[in-house]
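Participant: sequence and predicted model, in that order:
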Amino acid sequence: MSQTLSRLVRDAEDAVPITCVTPDSWPSVEAALPLPQAAYARATDFAPKAGRIALLPGDDGRLANILFGLGDGEDRMLPGKLPGALPPGTYRFAPADGVDAAEATLAWLLGSYRFGRYRANGSERPALALTEGVDGEALARIAEAVAQGRDLVNTPANDLGPTEIEAAIRAVAARHGADLAVVTGADLARDFPLVHTVGSSSPRAPRLIDLTWGPADAPRVTLVGKGVAFDTGGLDIKPSSAMLLMKKDMGGAAAAIAAADMVMGSGLHLRLRLIVPAVENAVSGEAFRPGDVIRSRAGLTVEIGNTDAEGRLILADALALADAEAPDLLIDFATLTGAARVALGPDLPAFFTEDDALAQAVSEAGLACADPVWRLPLHKPYASLLDSKVADLNNVSGGPFAGAITAALFLRRFAPATRAHVHFDLYGWNPSTKPGRPEGGEVQTARLVHTLLSRRYPKA
């Protein structure tokens, strides 16, 4: 396991059991406890409320049992609170009605994550013994992919630029035997003009990274991730308060990389393509300007209404590349609009698709793996808000309404051949620590996409 996660162990006879309890199960659990432990639980006022913990001693004074309250069970990631709340040692989940041991194990792993690149964390993490029947290797692959994605989002821009995003994808490609192509320099300016335009203001060269994996004759699935290593807003510069978290503006790329890592690690039967345009939106004499008109890879001309709407520009060229082979399924991930956060908050990403059956499958996959999303409409009449008097379209609507919808409609213009297209508008950050979701970078929807693709294209 990564040093950022708790250890999983297979055999541990001395592992301390964790008994998960609900208000319904607590009376029978309490009745089955040894009398001293039951008395201790009552004396310490334990109740099966969500997140409540009781450390019960044995006859020798050592830790013998853990009681963990699940409350109403609405937060399925609640066991992710345990790694940060228990003393060093080895633990196991005791069998309990209504508790999914695999899901509890994954929550534990996700909750044990720590970002330690710049500050040593000397505290020993508790280990978890696998419950019989739980596929520890599969859960470890998912947790590792999430951890590495979180690391990318958490790393500040002085140590993570387009080159480092490329290096992260190269490492994933090498691990799974995938092919990789990178376009930079004059080739980028010619073939991906919007990516080049956004990234040309930075001394760190922009690039388009293109990974392929899997049998050529398998169903084609393409993931596209917005890789803006840092976003100043460009000449339409952000205020300082809005710039503080802009290291996370490559959160879409991190989610796409994590999802791709899970898919390849699971050996799903598909032809995977991962496309990441990686740039830094900086301010310099080379920066693109409001009012500029740029011809995209797709041939559409785009008037720049706001240089702080750069993510949709680089995604437009990447989506045009993906659309050229008309994949069976196209998914893009982006920290795109504040409007989606206003509508749904930081924990619930918005998604858009024209395919109702696909929308239902996406929602069901999110609920199945506790990685929820909410569908917003691609309301086509709003497309007129992107009209331009000098170009085929503007990159912003110029008004305060429907910002997430107009951004999604902008993107749809660049993938007309692909009908099964899902656009995720993410926040990519946990503002505060919740069970299984430590404060900091998050790869929202990566686990959802892995679940969705596992159902559609199971391992052959």
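Facilitator: Sure thing, it's come through.

Participant: for the rest of this, base every contact and every neighbour count on C-alpha atoms.
Facilitator: Noted.

Participant: Gly291 and Val302 touch, don't they?
Facilitator: No - between Gly291 and Val302 there is no contact under CA atoms under 8 Å: 9.6 Å.

Participant: of these two, who's got more company?
Facilitator: Val302 (24 against 14; other CA atoms under 10 Å).

Participant: who touches that one in this structure?
Facilitator: If you count contacts by CA atoms under 8 Å, 6 or more residues apart in numbering, Val302 has them with 293-296, 391-395.

Participant: below is structure B, check it against A:
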Amino acid sequence: MSAEFATPSANALPLHVLSEAALEGWLADQPGAVQAWVKAGGFSGGLGQALVVPGEEGTPALALVGYGTEAARRRGRFHLAAAAAKLPAGDYRIESGLPEDQAANEALGWLLAGYRFDRYRDQTPLAARLVAPEGIDAAQITALATGEMLTRDLINTPASDMGPPDLEAAARKLAEQHGAEIGVITGDALLENNLPMIHTVGRAADRAPRLIDMAWGDKGPKLTLVGKGVCFDTGGLNLKPGASMALMKKDMGGAAAVLGLAHMIMATGMEVQLRVLIPAVENSVSGNAFRPGDILTSRKGLTVEINNTDAEGRLVLADALALADEDKPDQIISMATLTGAARVAVGPDLAPYYSDDAAFVSALESAAAGSADPVWRMPFHDAYEALIEPGIADLDNAPKGGFAGSITAALFLRRFVTESKYAHFDIYGWQPADAPARPKGGTGQGTRAIYAALPALLKP
């Protein structure tokens, strides 16, 4: 699915954005007929309100959308998107009332409100189209929206149609679109190429595990994105209960996120040497599934005791991170739907991340605040390193006790990056209920914040 703004034309209906505080002053300058219509329509400027005002001949002359109060706006984002679905079909251009510093985010939200997952069922499209507000980078906003929609589509597709071969096909399609190079190592070739833990986690599935490796750009700093591509997670021999398995089609949300972010980077021609690594597997149950108590040897040579086969995402990421680190890029970023502990800590709306780099933290926090893409820093707490050291092997993939589950997972991953700057995002990748511009289902988290931070992070 792609996103696009309406073409500017004289037929676009003027749209006035009115907060509750601004409504009275705006009405005072309007003809009596407009005042009467607005009052009769019950329009108060509340968030999500929309009203079309007719002209003398009864045809639409202008439209109003509510912008609420400052307190109400702080409790959400993409406020114009809440009203867009209530407007009748047509093109709209913003005439007044939208704060300049919110124009880009509100325009993005309007585009995202047009997202429909229609692969299996026809969906009613968004009827109201927005002309890009003056002063925004319309091409960039379109790229951000299209990248987010790609992420949503990939997560929303069930594992029956989004297994490792399908995830590979999506990556190949993206590479072809942008002229990127792509290579894939599949099945037993993973062992031959020293990617043993990716092979071990995925070998029980009918659809072979693989490592997807995409590269784009030959100028600028080196950025490597690593995304967890567990296309379905049964939990392996430590089988999940049914309630916990229901959403496991989204366990490749990290891969979906980095592919969406890669589109944003490539579509806008960012000067960076981009590499995307995705270990794509299914964690299934069969006679050759890996077992609790097994000890695996990773690409890096570190041994890992398996205390829970449901902690498989960090295993496939570990091999991919070790491969990424060998190239010594300027920055490695991993994204994964890794732990339930992260959801308990911050809920579904925040993207928790780990970084010890003050410059990364500063750039990301600033970018997130301006991108309507909230993040929350979590600690690489060195005192917990002992929790991931079982004694019988170098590392434990599932420390007992349950304390600090997201932190210990991040510390585990950090062991595989020793030559590069590293940040890790433990995302949820799912919107549990409808919200403006974010329908229930798969969603991107952290990607727009990362995109906006990259120019500051990757200065030559």
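Facilitator: Arrived safely. Given the structure is predicted, the values throughout are model-derived calculations rather than measurements.

Participant: superposed, what's their TM-score?
Facilitator: TM-score for the superposed chains, counting by TM-score structural alignment, normalised by the length of the first structure: 0.95, backed by 454 aligned residues with a CA RMSD of 1.7 Å.

Participant: picking that back up, select only the buried ones of the contacts of Val302 of the first structure in ChimeraX?
Facilitator: Per 16 or more other CA atoms under 10 Å, the buried members of these correspond to this ChimeraX selection:
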select :293,294,296,391,393,394,395
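
Participant: could you dump the contacts of Val302 of the first structure into TSV and include distance to Thr163 of the first structure and secondary structure?
Facilitator: Formatted as TSV, the contacts of Val302 of the first structure follow (distance: CA to CA, whole Å; DSSP: H, G, I helix; E, B strand; the rest coil):
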residue	distance to Thr163 of the first structure	secondary structure
Val293	28	strand
Ile294	25	strand
Arg295	25	strand
Ser296	23	coil
Ala391	33	coil
Asp392	32	coil
Leu393	31	strand
Asn394	30	strand
Asn395	26	coil
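
Participant: can you tell me which of the contacts of Val302 of the first structure is closest to Ala173 of the first structure?
Facilitator: Ser296 (28.1 Å; CA to CA).

Participant: in the first structure, which residues correspond to the longest helix along the second structure?
Facilitator: When the second structure is scanned for its longest helix (criterion: DSSP state H), the result is helix 138-156. Per the alignment by TM-score structural alignment, helix 138-156 of the second structure matches residues 136-154 in the first structure.

Participant: who's in contact with the matching stretch?
Facilitator: 1-2, 4-5, 8, 102, 105-106, 109-110, 113, 115, 130, 160, 165, 247-251, 254-255, 257-259, 261-262, 265-266, 428, 440-443, 446-447.

Participant: compared with the second structure, how much does that stretch deviate?
Facilitator: Its aligned residues in the second structure lie a mean 1.2 Å from stretch 136-154 of the first structure after superposition (mean CA distance after the TM-score superposition for the first structure).

Participant: show me which positions of that stretch end up buried.
Facilitator: Judged by neighbour count using 16+ other CA under 10 Å, the buried positions of stretch 136-154 of the first structure are 136, 139-154.

Participant: now name the helix or strand holding the equivalent of Ala167 of the first structure over in the second structure.
Facilitator: By TM-score structural alignment, Ala167 of the first structure lines up with Ala169 in the second structure. For Ala169 of the second structure, the element it lies in under DSSP states H and E is helix 164-178.

Participant: what packs against that helix?
Facilitator: strand 181-186, strand 210-216, strand 229-233, helix 253-267, strand 273-283 (3 or more CA pairs under 8 Å, 6 or more residues apart in numbering; DSSP states H and E).

Participant: let's have those in CSV, adding distance to Ala83 of the second structure and mean neighbour count.
Facilitator: Converted to CSV, those look like this (distance: least, CA to CA, whole Å; neighbours: other CA atoms under 10 Å):
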stretch, distance to Ala83 of the second structure, mean neighbour count
strand 181-186, 41, 17
strand 210-216, 39, 23
strand 229-233, 35, 30
helix 253-267, 26, 27
strand 273-283, 37, 28
